[in-house]
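# got a predicted model here, sequence first, then my questions.
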Amino acid sequence: MSERLKILVKEKLADSGVQLLREHFDVDLGDSWSDDEFRARIGDYHGILIRSATKMTEEYIALGSNLRVIGRAGVGVNNVDVPAATRRGIIVANAPQSNVVTAAEHTLALLLSLARNVPQADASLKGGKWERSKFGGVEVYEKTLGVIGFGRIGQLVAERAKGFGMKVVAYDPFVASDRYRDLGVEKAETIADAVGDADFITVHLPVTPETRGSLDADFFAHVKEGARLINCARGELVDDAALKAALDSGKLSGAALDVFPSEPITDYPLFDGYPNVVVTPHLGASTAEAQDRAGVQTAEQVIAALTGGTVTTAVNIPAIAAEDMEVLGPFVPLCQQLGKLAVSLADGSIDALELEFFGRIGERDTRLLSIAVLQGVLSGHTEEEVNQVNAPSIAEERGIEVTETKRATARDFTDLVRVTVVSGDTRQRVVGTNVGRRNRPHLLEVWGQRFDLQLERDLALFRYEDVPGMIGRVGSIFGEKGINIVSAAVGRTPGDDDGPARDGNAVMVVTTDAPVPAEVVGEIVAGAGFLDGRAVTL
């Protein structure tokens, strides 16, 4: 009989998860180990389960000479050096759905606490006062809930709020229109539309450069007078000064917060003197069921990784076959860039993606490239980090239909990638390829116009009437703002069946050595003859 594999449970894990592991492996509990003991013994184990305290750095991963899998009992994997694990062929898996129900329920708990002044009344009565008239609340029945971010948790919140008889309006351009209809939720075209008539507002967004501090003075200016805000997502989403000002002015009649800019925290400005503010110490995932679910789900993934099963929550995947990687590998960055560029040009919700692969790549299993496009489209717009494993399932749960077409030939180029984003009745197509021995990504078509421009990290696009002087106007304003242009190209509408008819417009794409501020794009587009403009960082 072969020797049983060994598993280290480095942090406290639900007993159900430990017991499941012991049915298959020899399991040691190392939650009380010193760092020296951990370093000395990690090389004995084939798998390790951690929570958030253990940092699996490149150094520890190297010491784990027998490691095949790292299981993170929770949602994030920011405490694991995933690239280092991938280089050593170690699977990293988490439990991304372990706390979604718990987070949704806590959001509703805070909403009801705000509506009925439950914490305030509790403290008053325990303090020896009977102040029944002081804590009269409001019903949630037939009130409007505005949901900002309509992913897994946002959808669960909406379903539960509808059970209370609430009207739900949600905003998330990365959810297909059909998904809103299926859930009986009104689709908002803008954040302002979602919060303008909302009596209660709940936010479920990831933290990105675009969303950090986005609940600012401008956001609260669009909020209905007397609305109540709930944040169980990320503290960094809120501009604290703007929130305080909205409460002080009465624009908001209350707020409930489970998350804060830095944690742990005990001196937040709204902790004292704000009886209309309800706070909890990041309890969104803190239920026995969620902890048990995280332990069991992670244990299941570790078992699958070590027994030849399918690791459904892996955040990294083994390398594809060498013969396929030789052809497809260089196109992965291009596909990610085209996905990000296409979605930045789309207006409205993303209902479908049409992916076309031509040439040598069309002869291969192009799922890797389709996933790369999905990563570009979805990254930074979902509650969990998008990776090569979960991208298809995230698209599916958001109702985004993905179709793939392949041909073994490509006219004019050896290989070609087309990405089309479908938003209702509108379509945005971008086309690209790789050029040269170093596989430089090139943009070949956008906004219905063709050109050939090497893609860089930062670029700006302008659509305008095809008249003299337009290029100079863009260059002059960039010069005034101190923006250095790396390269530029102007495209005209294709003159064949692949593109729309000539409409008298042109497209200019400019690459720069730094991001182009949105206000600079706005200033240019405000000029006569300009129809549209975007700044994109790939």
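That came through fine. This is a predicted model, so every value here is computed, not measured.
# rest of the way, CA atoms for contacts and neighbours
Will do.
# so how far is the host helix or strand of residue 101 off the chain centroid?
Here residue 101 sits within helix 100-116, counting by DSSP states H and E. On the basis of CA atoms, centre = their mean, to the nearest Å, helix 100-116 sits 22 Å off its chain's mean C-alpha point.
# now that helix: buried residues?
100-108, 110-116 (16 or more other CA atoms under 10 Å).
# next: stretch 236-249.
When neighbours are counted by 16+ other CA under 10 Å, the buried residues of stretch 236-249 are found to be 236-240, 242-244, 246-247.
# can I get these in TSV with distance to residue 85 and secondary structure?
Output for the buried residues of stretch 236-249, formatted as TSV (distance: CA to CA, whole Å; DSSP: H, G, I helix; E, B strand; the rest coil):
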residue	distance to residue 85	secondary structure
236	29	helix
237	31	helix
238	34	strand
239	36	coil
240	38	helix
242	42	helix
243	41	helix
244	43	helix
246	46	helix
247	47	helix
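# putting a second one here so we can go through both:
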Amino acid sequence: MTRPRILITETLGQEGIDLLREVADVDAYDLLPKEQLPEIIGNYDAVIVRSAHRLPRETLIGHPRLKVVARAGSGVDNVDLKTCTELGIAVINAPGANAVAAAEQAFAHMLAILRNVHLGDAHVRSGEWSRKKFLGGELHERRLGIIGFGKVGREAARIANGFRMKVYAYDPFVADEIFQAHNVTRMETLEELLPVSDILTLHTPKSGPQIGLDLLSTLPAGAIVINVARGGMIDEEALATLMDTGHLLGVGLDVFSQEPPPADFPLFRHPRAVLTPHLGGSTHEAMTGVAVMTAQGVIAALQGLTPPNIVNVPVPPLTPDEFGMLDEGARIVGRIFAQMHRTLHAPIVLSLKGPIPKNALPWLKQTVLAAILNEQLADRVNAVNALVKAEEQGLKLLVEERDANALPTLALRLEGHPETTTEVSLENHVPRLRRINGVAVDLPWPDIALMTVHDDAPGVVGKVGTLVGQYGINIGNLHLGRQENNHQALMILSLDQTVPDDLVRDLNQITDIHHVFVF
């Protein structure tokens, strides 16, 4: 099997590169010239970028080999997510891998401003020694306002609690319990948050709120504003204006609307503005964490799996065991059902039993659709673009939830046709086929399976077994089931080797056999 090729356009931690090279051929650059990326991207199965390269639609289309795009960082602002989804390209990132580093960077700025670290350093280096000039303040008992309470915002709250600060936060997408668990007072609006924030720190994605002069003017006199999240989210001209008037004590920026900032950047004239060149994730620990998480996600996606750090699939917050169990069950039931029903003349019903979390339903639906359509279409179909492809095909998947106290079970059937039911249970994290095309069976689903639908007549099982043996293939298990209404039977063989096309051809020549399926 040909090894995939992976392109890394910017510096990535060696630990991540080493993982990738175990399974793929990797071309790694410290910084690939931007103009070269569109010219060579089509030669790779996956591409990993950081901040210097953008992946717009015109760069992504027309490259059928490209399966995975990864951003070695938390955001994916430089990737055209809509186009990737349309093309079935998995988008990977590394959320939270640099959360500690980013939160600590915010506090580095706060302390530098409050304790005059940068000014005192320059003072000593110039040969002077005046302590009175640099009387500072403490974080203790100050009020910290956090905009955005995701992984970085929560890490900032943990640090703030260690400094015994009073912490307030705004994030309309986070449950009350999360705020309570971090000893943080929830604010319902920005208009409520800013007037009680002696220090304001931003930790939102690019889609977060824009903070302009009107809002910034509601901060208490002598406030400090920190942005280590995304450049341009806070109006830099407004910050300079409020520094000019003395309303703000200081500003700490690690990100800018233009990077690097131009020579006439307005905050350059303010010594109490602490400015750093996008260092939020630049620690050895964060670089290693980002590299490893990115590499693991890319490898899983190239193997056809759904990694937890995929961006364009609604991955539910399940444990790895729960996720893996449901993912495998969904793929198995979808694949079997699709092979049994090449023509889908009615909507499909996905029936769920057992303690399957409601927040897993969108992802499960996409995974099942992908498994079905993969057997139906020649185009690339995966959980990323399954909804798009289903809409193109006019395929509807309905979801019903049944006995919540039963074993976890996934079943598919054509609406109005219970005799088409295929059902897989997930007892003890082992997928077991319980029903196929309405026929009751009970077997752990094997890695390689061959199934025949044949007349319920003597001698068929022997003929199949003999023919399989002639091809040198060992049968690990055999299961029989009957379709009483039409005098047909089905046989499922668990095999130790893959099934060659010639064996399928020869099996189809046996008079009593109507269909042969390979899984």
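Looks like it came in fine. These numbers come from a predicted model, not from an experiment.
# quick one: TM-score?
Put the two chains on top of each other and the TM-score (TM-score structural alignment, normalised by the length of the second structure) is 0.57; 341 aligned residues with a CA RMSD of 3.7 Å.
# re the thing from before, which of the buried residues of stretch 236-249 of the first structure sits closest to residue 488 of the first structure?
Checking those against residue 488 of the first structure by CA to CA gives residue 237 as the nearest, at 35.3 Å.
# quick one: the residue mapped onto the closest one from the second structure from residue 202 of the second structure, how far?
Aligned counterpart of residue 237 of the first structure in the second structure: residue 233 (TM-score structural alignment). Using CA to CA, to the nearest Å, residue 233 of the second structure is found at 8 Å from residue 202 of the second structure.
# list just the nearest of the buried residues of stretch 236-249 of the first structure to residue 179 of the first structure.
After measuring these against residue 179 of the first structure - CA to CA - the closest member comes out as residue 237, at 25.0 Å.
# the closest one contacts residue 214, correct?
Yes: in terms of CA atoms under 8 Å, residue 237 of the first structure counts as a neighbour of residue 214; the distance is 5.8 Å.
# next up, the contacts around residue 198 of the first structure.
143-146, 169, 223-224, 227 (CA atoms under 8 Å, 6 or more residues apart in numbering).
# need the counterpart of it in the second structure.
Using TM-score structural alignment, residue 198 of the first structure sits opposite residue 197 in the second structure.
# what about residue 36 of the second structure, how many neighbours?
Residues near residue 36 of the second structure, counting by other CA atoms under 10 Å, number 10.
# cool, residue 462 of the second structure as well?
Look at residue 462 of the second structure: counted by other CA under 10 Å, it has 10 neighbours.
# which helix or strand contains it?
Assigned by DSSP H and E, residue 462 of the second structure belongs to helix 460-470.
# and the following helix or strand past that helix, what's buried?
Note on helix 460-470 of the second structure: by DSSP H and E, the next helix or strand toward the C-terminus is strand 475-483. Going by neighbour count (16+ other CA under 10 Å), the buried part of strand 475-483 of the second structure is 475, 478, 480-483.
# out of the buried residues of stretch 236-249 of the first structure, what pair is the most spread apart?
Taking CA to CA as the measure, these span a maximum distance of 18.1 Å, between 236 and 247.
# where is the longest helix in the first structure?
helix 288-307 (DSSP state H).
# report the distance from it to the chain centre.
Remark: helix 288-307 of the first structure is offset 23 Å from the chain centroid, using CA atoms, centre = their mean.
# which helices and strands does the helix or strand following that helix pack with?
With elements assigned by DSSP H and E, the helix or strand that comes after helix 288-307 of the first structure is helix 322-328. Contacts defined by 3 or more CA pairs under 8 Å, 6 or more residues apart in numbering; DSSP states H and E place helix 322-328 of the first structure against no helix or strand at all.
# what does residue 252 of the second structure correspond to in the first structure?
Correspondence of residue 252 of the second structure to the first structure, assessed by TM-score structural alignment: residue 256.
# pretty sure that match contacts residue 233?
No: at 11.5 Å, residue 256 of the first structure does not count as touching residue 233 under the criterion of CA under 8 Å.
# can you give me the strands in the stretch 101-250 of the first structure?
144-148, 167-171, 186-187, 200-203, 227-231 (DSSP state E, counting those that start in this stretch).
# can you tell which of those is closest to residue 392 of the first structure?
Closest to residue 392 of the first structure of these is strand 167-171 (CA to CA; 21.3 Å).
# average offset between that closest one and the second structure?
In the superposition with the second structure, the average deviation recorded for strand 167-171 of the first structure is 1.6 Å (mean CA distance after the TM-score superposition for the first structure).
# gap between that strand and the chain center?
That offset, for strand 167-171 of the first structure, works out to 19 Å (CA atoms, centre = their mean).
# what residues does that strand touch?
Strand 167-171 of the first structure is contacted from outside by 142-150, 158, 161-162, 185-191, 194, 198, using CA under 8 Å, 6+ apart.
# so where is that strand in the second structure?
Using TM-score structural alignment, the residues of the second structure aligned to strand 167-171 of the first structure are 166-170.
# likewise stretch 460-472 of the first structure?
Under the alignment (TM-score structural alignment), stretch 460-472 of the first structure falls on nothing in the second structure.
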